[in-house]
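> Got a predicted structure plus its sequence, pasted below:
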Amino acid sequence: MRHRIHALDSFFYTSMGIYEFQSQCEMLSDLGYDGITVSAWGGTPHTDLSLLPQVKASHGIDVSALYLVLHEGRNDRALEAIIEQVEGVGLLELAVQTSVNGAPGILRFIERILPVVEQRGLRVALYPHLHHVTQTTSQVVQICERFRHPFLGASFNAYHWYGTQEGRLERRLKAMKPWLMQVVTSGSALSRLGWGGIATMEPPDRGELDNFALVAALDRLGYTGSIGVLGWDYGGDVYLKLERSLRTMHDISRRLERHRAWGLLPLK
């Protein structure tokens, strides 16, 4: 099964600056990526969100998701305004970094946005993230089960799953299956030199996280959606890192098409 592959715009945030959105889209299109996830962070996006509806026609790639970060009790209204107005995207990935009012406040925020999401034909995927209030797959699954809303689901981020050391990949994916809307990965190794002093974020053919085993597990699960590739601590020539990452993900798919049994591992 050859998955569509998209890149997160974090690839283009370098120590020397941030590439213009036009250049981001042109690079991804030139390399053969299928889409891009755009970050709006805490409600003040670097990218002009009015450009999103033009991406497909101008560059031939999808806006795979819009990534939002909730600081509950602080930026609720800013995120609600984006959700009410944004065009050109169908999936919102929502990470919850901090909260003033705890779990009840987070649940109230989700409850408020769900009618808007449904009315606008959007979907919301809760995004587990290291050092955030919701940092494990188990936490976001609990929220999904609490609402059981068809427009609310979850993203699986292999980097953050690996960094939190949840383990039990097959079990975690099966628990997420009813809610799984998006998948993201990277290469990674547990290291104090990595992001947050926990894990490195590398191209998908590097580190200790086995992306071949991950994609094989996703195929067994029946996941047919796009797989995103993270890019943050890369530095250097962004285009070359993107090229290498896409080649790796396509090579994984080709190997699995020929050798399904290779992906059958006694995963922890």
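Now that the structure is in, tell me what you want to look at.
> drop to CA atoms for contacts and neighbour counts, all remaining ones
Noted.
> do you know how far the residue nearest the centre of the chain is from G228?
By CA atoms, centre = their mean, the chain has its centre lying nearest to V184, at 4.4 Å. V184 is 4 Å from G228, where distance means CA to CA, to the nearest Å.
> for comparison:
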Amino acid sequence: MRRMSLIISVLLLGMCVISQSLRTDLSDNNFAAWQENRGDWIEVGETHLNPDDPQLLTTSPGTGVFVNGATGRTRHLVSKQKWGDMRLFIEFMVPENSNSGVYFMGRYEIQIRDSYQKESHYPGNECGGIYQRWDENREPKGFEGISPQIDAARPAGQWQWFEAVFRAPRFDASGTKISNARFEKIYHNGFLIHENVEITGPTRASLYDDEQATGPLLLQGDHGPVAYRTIRVAPADVNPFFAMDTGTRDERHQTFQQQVEMLKRLGYDGMDHTGVDDVAEHLFHLDQNGLRLFAVYLDVWADREKQWANEGLEKAIEQLKGRDVVLWVPIRSHDYTASDSAGDAAAVKIVQKIADLAAASGLDVALYPHSFFLMEKIGDALRIARKTDRANVGVTFNLCHWLRTDNSDLKETLTNAAPFLQVVTINGADQEGDWQQLIQPLDGGEFDVAQVVRILADIDYSGPIGLQGYGIGGDVNENLKRSMQAWQKLNMHP
């Protein structure tokens, strides 16, 4: 059974004890988190391409950025702490023709390389590749390197980022390995480049030849200049937490850039997008700040004679290709009332059309139950999802709409939805009332949101959780700050 609690101690299963914090920051305090024998690594404030030699980096004084010396030929940076399962976010920069690597447990490498618009000589040598293993006694000696599904590399001298969910190898009581290490997901600059990739053993040039339940994080330091910043480790089983754009805008946060920068500062994993206009602009600002777009909220109608969705949807879907973004589909109707199953046939037609368009770009569709709409309750969404009969169609559980329209047995509701559940949205709330009572910052209201978190853990839900902020008003920065603090408490003590 998956647990969202941050105290995990099943070492025989390859998991380690993680401190009671959602994130461990490894990129501050003058290398405090790293072993002392660091060679020429230095901490600086900024770094750029050297204008006289683009194969080198220049630096400015300050803190927060780690650089492996003037030439990039030094020792590796190795963390003091050891992990098994983990979620890692890391930003990096390489100059021309340089490379480095991030080794999980000191053994399993994601390649970092200046590979923008360059051919790779073998699989896994691209930026974002899972680097090859090596055996001197076989031909070819290098094997099992895995190229990224999408080439998301940026030019030399630009900051880039990875977000990776890693699963350690598992061992039985006798120490025999019973399952391989695995990269559950790897994102590179906003694109999903690997999913459920097993690694049968340590990759080339790893710190260790054997496999264990835990190990340190290693940043390669001897293959050329590289800079790292914003290095954060979190438990692998904490759900990604994003803010819905219903609660990110006020007088001081009007633009995408202002909203995204605020969310990054507060520690959110990303946000959603309403409609299909300006998707590319929103993606740009998210990518620049190391955040993800989790969902796009559509306007979908199912009448008796006609069904339709947003004009421009096909273009938006093409822009989202490879992004691991869910299309949120609420369903309204002029002809059918809320929860009227007579409208199912019309609803199924438009959902199938959207699902087929989405599938061509590798996207999923999550039906979005909404009060007073045709598809009002999560039971309506489940019924329509089953009738749609598309592998990429699931449902969303929206706490505020469930409280408004259903408010039945919560555990039964989520358990029944589990096979189709793709997204969950939560917020602070009272047990009943109007939207002012049913949508509050996450620390507000009398409803026990912790029970939602506990049930989601019990049903092994590992997908994203969004924060609903519709109609709260006031200072969005303060609302979001309070909600993030409440989210951290929920995950430490669900």
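Alright, I've got the coordinates. Note that this is a predicted model, so its numbers are computed, not measured.
> And the TM-score between these chains?
Here the superposed chains carry a TM-score of 0.84, computed using TM-score structural alignment, normalised by the length of structure 1; 246 aligned residues with a CA RMSD of 2.2 Å.
> now the residue nearest to the centre of structure 1, what's its secondary structure?
strand (DSSP: H, G, I helix; E, B strand; the rest coil).
> can you pull the contacts of the aligned partner of it in structure 2?
Structural alignment (TM-score structural alignment) places V184 of structure 1 against T425 in structure 2. Residues in contact with T425 of structure 2, defined by CA atoms under 8 Å, 6 or more residues apart in numbering, are 396-399, 465-468.
> okay, these in JSON lines with distance to I384 of structure 2, neighbour count and secondary structure next?
JSON lines is the format used below for those (distance: CA to CA, whole Å; neighbours: other CA atoms under 10 Å; DSSP: H, G, I helix; E, B strand; the rest coil):
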{"residue": "T396", "distance to I384 of structure 2": "12", "neighbour count": "25", "secondary structure": "strand"}
{"residue": "F397", "distance to I384 of structure 2": "14", "neighbour count": "26", "secondary structure": "strand"}
{"residue": "N398", "distance to I384 of structure 2": "16", "neighbour count": "22", "secondary structure": "strand"}
{"residue": "L399", "distance to I384 of structure 2": "19", "neighbour count": "23", "secondary structure": "helix"}
{"residue": "I465", "distance to I384 of structure 2": "22", "neighbour count": "25", "secondary structure": "strand"}
{"residue": "G466", "distance to I384 of structure 2": "23", "neighbour count": "26", "secondary structure": "strand"}
{"residue": "L467", "distance to I384 of structure 2": "25", "neighbour count": "30", "secondary structure": "strand"}
{"residue": "Q468", "distance to I384 of structure 2": "24", "neighbour count": "26", "secondary structure": "coil"}
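> which of the residues you listed does structure 1 keep?
Contacts conserved in structure 1 for the contacts of T425 of structure 2, using both residues aligned by TM-score structural alignment, their matches' CA atoms under 8 Å: 396-399, 465-468.
> Tell me the one among these nearest to D364 of structure 2.
T396 (11.7 Å; CA to CA).
> Structure 1: which residue goes with that closest one?
Using TM-score structural alignment, T396 of structure 2 sits opposite S155 in structure 1.
> What count of nearby residues applies to the residue nearest to its match when sequence neighbours are not counted?
Excluding the flanking residues, the one nearest S155 of structure 1 by CA to CA, 6 or more residues apart in numbering is Q182, at 4.6 Å. The tally of other residues near Q182 of structure 1 (other CA atoms under 10 Å) stands at 23.
> likewise the one 4 residues further on?
A count of nearby residues for S186 of structure 1, using other CA under 10 Å, gives 26.
> what separates it from D76 of structure 1, distance-wise?
Going from S186 of structure 1 to D76 of structure 1 by CA to CA gives 30 Å.
> swap in A65 of structure 1?
A65 of structure 1 is 19 Å from D76 of structure 1, by CA to CA.
> Q165 of structure 1 now?
Relative to D76 of structure 1, and taking CA to CA, Q165 of structure 1 is found at 30 Å.
> just the strands in the stretch 251-400 of structure 2 please.
270-274, 292-297, 301-302, 307-308, 326-329, 364-367, 393-398 (DSSP state E, counting those that start in this stretch).
> Export those as JSON lines, with columns for distance to A450 of structure 2.
As requested, these are exported to JSON lines (distance: least, CA to CA, whole Å):
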{"stretch": "strand 270-274", "distance to A450 of structure 2": "22"}
{"stretch": "strand 292-297", "distance to A450 of structure 2": "22"}
{"stretch": "strand 301-302", "distance to A450 of structure 2": "34"}
{"stretch": "strand 307-308", "distance to A450 of structure 2": "38"}
{"stretch": "strand 326-329", "distance to A450 of structure 2": "25"}
{"stretch": "strand 364-367", "distance to A450 of structure 2": "23"}
{"stretch": "strand 393-398", "distance to A450 of structure 2": "15"}
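> Out of the ones you listed, which gets nearest to Y108 of structure 2?
strand 292-297 (24.4 Å).
> check the fit of the closest one onto structure 1 and give the mean distance.
With mean CA distance after the TM-score superposition for structure 1, strand 292-297 of structure 2 departs from structure 1 by a mean of 0.7 Å once superposed.
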